[in-house]
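In: Provided below for reference: sequence and predicted model.
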Amino acid sequence: MFGVQGGAAHLRTADVASCSHIGCPPAVACSSASHAPQRRRLRLWLSSPCLRTLGCQHLLPLCSNRRQPWRLRRSLRVSASSKQEGGAAKQQAQQQQQQAQQQQAQSRTQQQQAPAQQPLQASQQAPAAGKQFLFEPTFGLPVARRYLGYGDLLREIRLGNVKQLLFFAQGEELELEGPCLVVDHNNVVAQSYVPHFDYRIPYAMETHGVKASRLSAAPSQAELTPSVGVSARTTKLVTTALPLLAILVVYIATQVAHALKGDIDDRRKIRRVESEKEAEAALQREADALAMEARELAALGLDVDEICRQLDRLQLPYERSYVEDLVAKEEQKAAAAPEVMGPVYTYNTEAEKQAEAMREEKRKKQAEEEGADEMEKMAQFGKMTSVKITMRRDEREEEMKVKVRAAQRRMKGVKLQYTDEDRVFFDDVQGIGDAKIELMEVVDFFRVPDLFKRSGARIPKGVLLCGPPGTGKTLLARAVAGEAGVAFLSLNASEFVEMFVGVGASRVRDLFAQARKLAPAIIFIDEIDAVGRIRGGAQGNDERDQTLNQMLSEMDGFDQDVGVIVMGATNRKDVLDPALIRPGRFDRIVQVGLPDFYGRIDILKVHLAKRAASVGEDVEPNLHELSYATQQFSGAALANLVNMAAMIVGREGRQKITYDDLVQALDYERLGPKRRPYSDKRRKRLAVQEGATALVCALLPAIEPIDHVTIVPREKFPLGQTVLKVNEARQQTHLFTRRYLEEQLLTVLAGRAAEELVYGKDGMSTINQRRLVMARRIVQKLVVSSAMSDNLDIGPRTVSTPRGGGGSSLKQIVLSRVTSETHLSVDQEMEAQLNAAYSSVLAMLSRNQAALDAIMDALLNSDKVDGATIKEIVGRLADPADLERRKLEQEVFM
């Protein structure tokens, strides 16, 4: 093997034996454990260039160490591969050796120019150009800061950059393995590691003249630990990444601090709000306790000073004015009915008077018999009994109010009604006569439930109110609760549905649980179609379906003796789930429609009475006219109408609401706000159109009376309008006679005929385009859908059906079974009726030219003319023959 001693390497053959193969080196035939160093030297020698040159494959391992057989096999494989390489490997080795010798020669020349022998330099010495001394003397040994891997060390040796290797040897012989220090020609030291039984490093050292030396000191484990060298790329990466990493850390820390700060602020706000709520609840509890205690003391007949002393003893905060008000109310109540025990319903006043007279006479007789003192005691005893009973009823009422307030705090979005100030009664609801009568029976379910129980009747679990928007469904439900004297829980169905699944069902359970605690009570769910729609389908919703299922389950679980009724309101009954409106859940369905003529009058009276401004004397006589003008108005629309009139009064600084204010508010509600006025030429054309329409309406007996005519441009009617009074019976039934349709056709064509009469055919415009379309629809209704034509080719049959299935629709769909000849006959008949009507109205306007001019002048002067003025002008300037015919037809046909 190679031994390094004193800087020279030589081969020892004392421990080897002969081999039977010619030219093969001897092999060791020792298997003793004490000869481990010899076995290592053998394996190192087997990996030497000698065997690579000979390529012996017959050398067998004679060592019996089985734990490392792979090392011997690797040596044999290397020997076999070297033989196969042959001369090419040898030639390559020679070329590498020549290159190494050239490099060594260059390095020797540089060393001759420098001092002959330089010791190992410390890191404090200045480095050479392009080099850096990466070691320093520590404990007498050089400590390298640079580490060369196995491949780097082998490459540096083959390039001739390594001067010597310093191994840490502890025995007599130097082993070329383990940790070592690498010294280059500039005396720069690096740290490396040579694996055990490696042959490439020793072969490269021998080939390139690298010396192997011994370091006498045994380094510590910390000094021998291989360290990873710091390359330029690593240095650049560290210098670039560390600032970025620091910036990122600072940014994250800033965001976290900001988030924590916001979270802390939110938590502080939440705690502050919770503390405010707790303080408010505490104040409310104190107020409830004060109200109950003060009411009890006042009911006992104590004066103000005694009640204040009692409250001070109980440490309840109070105001003396509040106590004085309670005492005054109790005194008034005692003066009005000193002997009444709770609320009394008087059904027969005469009978009550007779009974009271009999009781008074009986007391007088007893006073005469027993004496005045005993009678006074009895009277006092009766008063105390009455007071005790009244106290118990007041105590229950106060407890219920406390429960209602507690439930209001627990339930978000639910409106509760129990106190007298919040109650609504049937007298506050007007214009809903039939619905009110049906709901009075629901009130009796709460007042006298025994009547229905004795007859075996089952109290309905739910009542559904259906009707257009604004008809008073919610107000009617509150009136039911107010009349029955029960708690009223009201909320909108949209508050059930949330984005999180299960929230709606939880709110339904909470609502019904609170209602059971407050029983007897009424649960009112407004716009119930928001949660009660048909389940499944394309518009299905899991959250809504779960909420509806929970509601159905809660309504099924009602006991008849619980005293809770569910009331719902909707204007879309057709979209509700059938399981919701079946008997057993919503047992009763009440239709709440628009108010009729007298219902609108009652509603207007109610809302006018609630206004702070007084009502003028001209309002009451004209309520019938206003009711005619507000046909198809709901209760909410009438309330808005009165409110707009009050706003007009307030804007002008007046104190009374007049009829003109209501009319002005009605015009704004029905026609919209005013637009910018037109030019004089356009105003005249509008006056021609509306004046002719008003004139024809006044001359035809079947047409409704004129309310007013205007040429003021409005948002909804920019071309003016002739407003007629509504025939309510005709609008409700939608029954139109042939005469009415024919006269309506004349009124529609009047504007076009007047334009031709005034401006000529060349001066006509498109201002009557929409009315011509309406005229064709009226003729189509006469001929096509209603079979009112005298044409024998068409006969008494309908050629089309109304669109949408409604009889009042003017849009028709022609049936596919009608032949083309019938179509032609229908078109000819419609054209003939249109032409005849146009000729008739043109002749009528020609005969009444003076009346038309007068109406036009009135419109141009004031922009608006009422029906009475139109009637006066027509009666004074119209053709006498037309007036006579109108009067005769009204007497005969109307």
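Out: On my side now, so go ahead.
In: all contacts plus neighbour counts: C-alpha atoms, from now on.
Out: Will do.
In: measure the spatially closest residue to Ser800 that is not a sequence neighbour to Pro802 for me?
Out: Nearest residue to Ser800, sequence neighbours excluded (CA to CA, 6 or more residues apart in numbering): Val814, at 4.2 Å. In this view, Val814 and Pro802 are 9 Å apart by CA to CA, to the nearest Å.
In: Okay, one more to line up with it:
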Amino acid sequence: MFLYKIYFLFFKIIFKIKKNIIKILFLLFLSYKFYIKKKIKIIIYSDFLNELYKKNVKKILIDGDYIYGITTNNLEFKTIFNKIYLSKLIKILIKNNINIEFFRQFQFFNFIYCKYFYIIIFILFIIYQIFFNKSNIKKKKNKNKIKFNDIVGCNEAKLEVKEIIDFLRKPVKFLKLGCKIPKGVLLIGPPGTGKTLLAKSISGEANVPFLYISGSDFIEMFVGIGAARVRDIFNKAKKIFPCIIFIDEIDAIGRKRNLNINNEEREQTLNQLLVEMDGFESNNKIIILAATNRPEILDLALLRPGRFDRKIFMNLPDINNRKKIIELYFSKIPLFYNVYSKMLSKTTYGFSGAEIYNIINEAAINSTNKNLRLISMYEIEEAKDKNLIGLKNQSYIIDKCNTAYHESGHTIIALLVYKHNPVYKVTIIPRGKTLGVTMFFSIKDNYNLSLINLKNHICTLLAGRIAEEITSGLNYITIGASNDIKQATELAYNMLAKWGFSSKLGPIMYIPDNDNLNIKYGKFSSSKTYNKFDLEIQKIINNCYLDTKIVLKTKRNLLNIMSKALILYETIYYNQIINIMKCIFI
């Protein structure tokens, strides 16, 4: 009994240790101690019979093909025999007045150990999860602090967050006018825009404890554990308030509750979070900071004022902010003299800060592999092309002439139409799934496109197919324009379904704003509307196709010159393109 008390005491101590591997080893040790068999002397059957006739055997136990026995000297032994001789052996044992047993005292425990050992371990694991498991929340240490000065490209977000930090540092200043600190701040933005980085900078700027956890850390297969972890987090925060709790990727637990989809564990976790953020108990000195890139799927009860009072939108950086981000990364690496942050910022329209960093890091890796001391613009361009399109396909055998005419068509139309982004690079080197590509740069970011801009973009997309038709004939056009046709069709579809650029259909949105861009006609109310819609798309595409064909036929000489330059150099840049447009072949 005393031994069992010692085991129980060790059991309590071991479960207070955080490392799971120690707990598992301890359970295995206990199982070994309880169920392992003692070492017994093994003898041959003839020796057993000799001892039997000498009357040195006091007791035996028969278990299948094994005989376990105890001698008159209390020594244990084991032997193997054939069951054919069992009846003869029993007669000898009865004649010599030897006790016989057919069941061992520890057989049941051996049976459990052999057949159900892992089930026992699994049950113990469930008990541990329910009664002993706690949240994985971590407290931010003060080493390697990230400050606001280390972050560029999100000045508006920094200003809003600074107010909360000032509130925590100087609460009296705000309380004089009856202000209340915001209970929650939700950071919203596409992936890679710096939401988590901004949260890290808050921990560096605020002189209060900073606790952080991921949304997925709450969810387990056992119902009730997520809610218990939420309670545990807020109990820890109440002991060290004022403090900030940062929940990354909150959409893992904050999804809208749906009657048709039953997920009891996630809903219990969400309900507990709602109560902790704004229930009967007030947590005025605890600020919840959360980040997500899918705000449309979050539950409305979570988004209301009183829980998340502020929503900070972190959009993709514009051309000026991209320049600042690039300069920040350039300041940390050795550069060749021909590297300009302004040019790179123009050619990275739509890139996030994380994508820009990835390009510069790839360029640094390529330069290191080539044993270069400085990073040149060529390495940066290679890294950007690899990121956007893919690696060079050296094994592709392509018709360079046809691809050159195709890319020349895109380039010429892009330079001739009204207010189109300039072309800075054209290549017929296969990369990824493309046989060639025409790249543009933006002088300024244009977020408000007009009808003429959209039509000109469709003309540019169709120009490659038209160039093939003019130079090779209708029977020899290729499937190389499949992606261009897809983009042109989707753009025409959005012009009608989302933006209302049709006098016949009117300014009506036929698809929800959060729908994807794939063509779906199931949203329309009638077949008559569908027919109108279909005719309008054909009209836009056909008109752009005819207009582009007329222009390229008049510029056939430019088409020939540019295609020859592409066949010769494989890649041509802005200055060469401008000279070709002036009919100066270099």
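Out: Arrived safely, thanks for sending. Bear in mind that the values here come from a model prediction, so they are computed numbers and not experimental data.
In: Test my guess that the residue nearest to Ser800 of structure 1 contacts Thr801.
Out: Yes. Contact criterion CA atoms under 8 Å: Val814 of structure 1 and Thr801 qualify, at 6.7 Å.
In: Please enumerate the strands of the stretch 201-350 of structure 1.
Out: 211-215 (DSSP state E, counting those that start in this stretch).
In: so which strand or helix has Val185 of structure 2?
Out: Assigned by DSSP states H and E, Val185 of structure 2 falls within strand 184-188.
In: The helix or strand following that strand aligns to what range in structure 1?
Out: Using DSSP H and E, the next helix or strand after strand 184-188 of structure 2 towards the C-terminus is helix 195-205. Under TM-score structural alignment, helix 195-205 of structure 2 corresponds to residues 473-483 of structure 1.
In: once aligned to structure 2, how far is the matching stretch on average?
Out: Stretch 473-483 of structure 1, aligned to structure 2 and superposed, deviates on average by 1.7 Å (mean CA distance after the TM-score superposition for structure 1).
In: picking up where we left off before, post-alignment, the strand holding Val185 of structure 2 versus structure 1, mean distance?
Out: Looks like 1.3 Å for strand 184-188 of structure 2 (mean CA distance after the TM-score superposition for structure 1).
In: helices or strands up against the host helix or strand of Gln354 of structure 1?
Out: For Gln354 of structure 1, the host element (DSSP H and E) is helix 349-370. Judged by 3 or more CA pairs under 8 Å, 6 or more residues apart in numbering; DSSP states H and E, the packing partners of helix 349-370 of structure 1 are helix 372-410.
In: Touching whichever helix or strand comes after the helix it packs on from outside, list them.
Out: Under the assignment DSSP H and E, the closest C-terminal helix or strand after helix 372-410 of structure 1 is strand 415-417. Here strand 415-417 of structure 1 makes contact (CA atoms under 8 Å, 6 or more residues apart in numbering) with Val404, Gln408, Arg423, Ala487, Phe488, Leu489, Ser490, Leu491.
In: could you redo the last one with a cut-off of 6 Å?
Out: By CA atoms under 6 Å, 6 or more residues apart in numbering, the residues outside strand 415-417 of structure 1 that reach it are Ala487, Phe488, Leu489, Ser490.
In: Kindly report the same for stretch 662-679 of structure 1.
Out: Residues outside stretch 662-679 of structure 1 that contact it (CA under 6 Å, 6+ apart): Leu641, Met644, Ala645, Pro713, Arg714, Glu715, Lys716.
In: mind redoing it with 8 Å?
Out: Residues outside stretch 662-679 of structure 1 that contact it (CA under 8 Å, 6+ apart): 626, 630, 641-642, 644-645, 712-718.
In: Measure how far it is from the centre of its chain, please.
Out: 38 Å (CA atoms, centre = their mean, to the nearest Å).
In: Which positions in stretch 773-781 of structure 1 come out as buried?
Out: Met774, Ala775, Arg776, Arg777, Ile778, Val779, Gln780, Lys781 (16 or more other CA atoms under 10 Å).
In: Identify those among those residues that sit within helices.
Out: Among the buried residues of stretch 773-781 of structure 1, DSSP state H puts Met774, Ala775, Arg776, Arg777, Ile778, Val779, Gln780 in helices.
In: which of the residues you listed sit farthest apart?
Out: The most widely separated members of those, counting by CA to CA, are Met774 and Gln780 (9.7 Å).
In: Centre-most residue in structure 2?
Out: The centroid of structure 2 falls nearest to Pro191 when counting by CA atoms, centre = their mean (9.1 Å).
In: dump the residue contacts of that residue.
Out: So Pro191 of structure 2 contacts Asn293, Ser352 (CA under 8 Å, 6+ apart).
In: so how far is Asn293 of structure 2 from it?
Out: 6 Å.
In: repeat for Phe48 of structure 2
Out: 78 Å.
In: thinking again about what came up before, let me have the contacts of stretch 662-679 of structure 1 in a markdown table, extended by distance to Ala281 of structure 1 and secondary structure.
Out: Converted to a markdown table, the contacts of stretch 662-679 of structure 1 look like this (distance: CA to CA, whole Å; DSSP: H, G, I helix; E, B strand; the rest coil):
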| residue | distance to Ala281 of structure 1 | secondary structure |
| --- | --- | --- |
| Leu626 | 49 | helix |
| Thr630 | 48 | coil |
| Leu641 | 40 | helix |
| Val642 | 39 | helix |
| Met644 | 39 | helix |
| Ala645 | 42 | helix |
| Val712 | 58 | coil |
| Pro713 | 57 | coil |
| Arg714 | 53 | strand |
| Glu715 | 51 | coil |
| Lys716 | 52 | coil |
| Phe717 | 55 | coil |
| Pro718 | 57 | coil |
